[in-house]
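# Just need the structure, nothing else, for what follows:
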Amino acid sequence: MLVAVVALLVAGTGIVLIPRDSGTPPVLSFSETARLEALEDALLLRESATTLVASAAPGAGTAGPGNTVTLLTTHAQALLDPHNDGTSSPSAAPAGSAHTVSATPGNRATFLAGLAGSGWKRLEDAREADGGIARLLAAVGSAQVLEAERLAALWQLPLPEKATAVGPKAPAATPSTASCPSASPTPEPGSATTDTALAAVVRTQQEAIYVYQVALKRLDETKSAAAFKHLEGHEVLLRQAESFTSANCADVPASVPGYRLPPQFSQDPAGFLGTVELASLPRFGDLVALSTESTRSWAIENLLAAARRSLAWDAPLPALPGLVLEAGQLPPLPTPGSSKATASTLPLGG
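I've put the predicted structure just below:
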């Protein structure tokens, strides 16, 4: 009776009852926590890379940490809250969260450890995050791992032991086939599903195998040996992709006799192989976003592997492998005049 009287009073007077703020912050999801941790690490690494650039000898150029600053800037922009207009500080990772990067800029070895550790942590978190965030984390992680490898070779330093020992667990080459219904539901035409993503990966592997087979006859001895090794890898990938497709109760796309190759292939077969590898990155990125469990782990592992093959053929790897976007589409980082969101002032998550 009392509740009914209060309701009538509220309706008649227009009073809005607002519950008192308990002061307890809302519980963040795993995906949001992973995004915030990745953002904080990117900002801290960016500050350390900037310090390394400033301390470099005159005339050293930007091939080392200078390029890394640009890469990490793009990563931080991509990891910003999509609702942040660039005028407010990014939220820091919650207290007690895992943290992989030191807040104090250090030497090259320390920086390599932080960069590689951040990359592997992003790949690990991508296995559990929600679809869109998983794809973003996989892209950031792949790029950071490969950038750490590049800098280690440039500086003639070993990669940190943890970076070479930790990574996404490789799933079984042949997943167990589930019991498939006699008439599985047909998705809407043009819809993005695990089935469509797997089919796209299968097709890219079929095409890659064909291109590598033709290229073997046109490459010199050194490049031919590398191409043969990658060809064998693509043949394994195709079998695995077909197995995941069957386990997902979907039809494996039929192979085609051949593909029409553009003039670029005849002019530069090795360069075209890099283009083929680059073209597979968005397909693996889609599969990361649209799959779960062992299929996603396989997609994350092979997104990194495809990015590494792209670099082996001197292809221009994007800052976010597996994502198709332009840097101009990303929100700007908060400016020093409007925000104090630098890496050194962000509260550390632990």
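# from here on, contacts and neighbour counts on C-alpha atoms
Fine.
# How much space separates the spatially most central residue of the chain from Glu128?
The centre of the chain sits closest to Ala139, judged by Cα atoms, centre = their mean, with a distance of 1.5 Å. Using Cα to Cα, to the nearest Å, Ala139 is found at 15 Å from Glu128.
# Past whatever helix or strand Thr164 lives in, which element shows up next along the chain?
Using DSSP states H and E, Thr164 sits in helix 161-165. Next helix or strand after helix 161-165 toward the C-terminus (DSSP H and E): helix 194-215.
# Also this sequence, please, to line up against the first:
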Amino acid sequence: MSGQTSEKRRTTPWGRVLLVAVVALLVAGTGIVLIPRDSATPPPVPFSETARARALEDTLQLRGSAGALSSAAGQGAAQPALQDAVTLLTTQARALLVPSEVTPSASAPPAGAADTTTRAAFVAALSASGTQRLADANEADGGMARLLAAVGSAQVLGAEKLAGAWQLPVPNDAAASKTKMPAVTPSTAPCPSVSPTPEPTSATTDAALAATVRTHQEAVYAYQVALKRLDTAAAGTAAKGLATHELLLQQGAALTRANCGDIPASEAGYRLPGQFAQDPAAALAALESSALPVLGDLVALSTGETRAWAVDGLLAAARRSQTWGADVPALPGLTLDAGELPPLPTPDSATGTVTTTSGSTPSPAG
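Predicted coordinates for the structure are as follows:
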């Protein structure tokens, strides 16, 4: 009797085989693979965030070095240039800051900076930081690319300005950027037979390229008029500016065609500001400065070769505006109110607590 019971309870081997086969088919059909979740592996940090964090770190270190040099210089002739550098780097650091980075060490200068920082080392570090920001702008996401390009352009030009004021050699990376011209190759990809004309206010690559082409068209006309009104020395600078804008206009048109966009038709003449007759140099400075936000838009809205051309163009336009006597802002290509930027955290040397500052000079501790 017991033998019969054990036979009834015994599972048929073919039943097990069938069950395993059905499960295997389900797994193969749905592509489901059960893998234990590794909760200890953090998600990858986006490049734009990494580039922003590096830019903030470098800018804060440079700010600390500028403050140390300023303290060592006292009331000497170098003080105005150093104060300008501190103001520049403070504004840029505030623009690069995010709320989660309010830490006591965020704005403290490196230990011993007052003893080790020299003018030559500071100029070289400022130029190298700016060059790195420009390189990162080519790879970052739109809005961050624009910010990095603005920071980089101002830092490179700030290094050049300090080198001139202190009679130091211009850093190699800054000097090389003066003649950097991107090569524009014709596109072999087919374009639609009808390319819609972008709205002037639309946020697209086509619209940004069209706006940039129009700035160069206007600049060519303005420089042609200015050549007849400037003295001999200034006319030579204007002639170089005219040739540069003619080349940039050709490159902008080629990029527009490569992006399957419509090239804006040039006008027979452009309305020039009233000051053009009395002070053409100041008018050219204003003209070059007005192109910075347009190029900033193109940096943010483009990629690849067009982005690289826009980043180089932003630096070059800021340099031309400076050549004509304009003050280059801390963030060329961006339109913002510095008073709306978050303040920098600074450590209180007496209490060790964190306070914030939005001023142009670092606190005694930072």
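# post-alignment, the helix holding Thr164 of structure 1 versus structure 2, mean distance?
With mean Cα distance after the TM-score superposition for structure 1, helix 161-165 of structure 1 departs from structure 2 by a mean of 4.5 Å once superposed.
# Map Ala45 of structure 2 onto structure 1.
Not quite, residue 45 of structure 2 is Val, not Ala. Aligned counterpart of Val45 of structure 2 in structure 1: Leu28 (TM-score structural alignment).
# now swap in Ser266 of structure 2 and tell me
Alignment note (TM-score structural alignment): Ser266 of structure 2 maps to Ser255 of structure 1.
# Next up, the contacts around its match.
By Cα atoms under 8 Å, 6 or more residues apart in numbering, Ser255 of structure 1 lies in contact with Arg203, Gln206.
# Helices of structure 1, residue ranges please.
Here structure 1 has its helices, by DSSP state H, at 2-13, 30-55, 65-79, 108-126, 131-155, 161-165, 194-215, 221-247, 263-267, 269-290, 293-312.
# Point out the one among these that comes closest to Pro332 of structure 1.
Checking the helices of structure 1 against Pro332 of structure 1 by Cα to Cα gives helix 65-79 as the closest, at 6.2 Å.
# how close does the counterpart of Ala279 of structure 1 in structure 2 get to Ser177 of structure 2?
With TM-score structural alignment defining the correspondence, Ala279 of structure 1 maps onto Ser290 in structure 2. As for Ser290 of structure 2, its distance to Ser177 of structure 2 is 21 Å (criterion: Cα to Cα).
# just Trp309 of structure 2 next, same as before
For Trp309 of structure 2, the distance to Ser177 of structure 2 - Cα to Cα - is 12 Å.
# repeat for Pro273 of structure 2
30 Å.
# rewinding a little: with distance to Ser89 of structure 1 as new columns, can the helices of structure 1 be given to me in TSV?
Formatted as TSV, those follow (distance: least, Cα to Cα, whole Å):
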stretch	distance to Ser89 of structure 1
helix 2-13	38
helix 30-55	11
helix 65-79	12
helix 108-126	21
helix 131-155	20
helix 161-165	30
helix 194-215	36
helix 221-247	42
helix 263-267	46
helix 269-290	28
helix 293-312	31
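# Those helices: which one's closest to Ser176 of structure 1?
Ranking the helices of structure 1 by proximity to Ser176 of structure 1 (Cα to Cα) places helix 221-247 first, at 6.4 Å.
# Quick one: average offset of that closest one versus structure 2, please.
Helix 221-247 of structure 1 sits 0.6 Å off on average (mean Cα distance after the TM-score superposition for structure 1).
# Just give me the neighbour total for the match of Ala279 of structure 1.
16 (other Cα atoms under 10 Å).
# now Leu301 of structure 2
Quick note: Leu301 of structure 2 (other Cα under 10 Å) scores 23 neighbours.
# Then Leu112 of structure 1?
Leu112 of structure 1, neighbours per other Cα under 10 Å, totals 26.
# Quick check: the aligned residue for it in structure 2?
Under the alignment (TM-score structural alignment), Leu112 of structure 1 maps onto Val123 of structure 2.
# And its match, how far from Arg37 of structure 2?
For Val123 of structure 2, the distance to Arg37 of structure 2 - Cα to Cα - is 49 Å.
# List the contacts of Leu314 of structure 2.
Neighbours of Leu314 of structure 2 in contact, by Cα under 8 Å, 6+ apart: Ala149, Ala150, Ser153, Leu292, Leu295, Gly296, Pro332, Gly333.
# cool, Leu323 of structure 1 as well?
Applying Cα under 8 Å, 6+ apart to Leu323 of structure 1 gives the contacts Arg135, Leu136, Ala139, Leu281, Pro282, Gly285.
# now Cys191 of structure 2
Counting by Cα under 8 Å, 6+ apart, Cys191 of structure 2 touches Cys260.
# Please pull up the equivalent of it in structure 1.
Matched across to structure 1, Cys191 of structure 2 falls on Cys180, judged by TM-score structural alignment.
# Please tell me how far the counterpart of Val225 of structure 2 in structure 1 sits from Arg309 of structure 1.
In structure 1, the residue paired with Val225 of structure 2 according to TM-score structural alignment is Val214. The span separating Val214 of structure 1 from Arg309 of structure 1 equals 18 Å under the rule Cα to Cα.
# before we move on, what about Ala138 of structure 1?
Going from Ala138 of structure 1 to Arg309 of structure 1 by Cα to Cα gives 16 Å.
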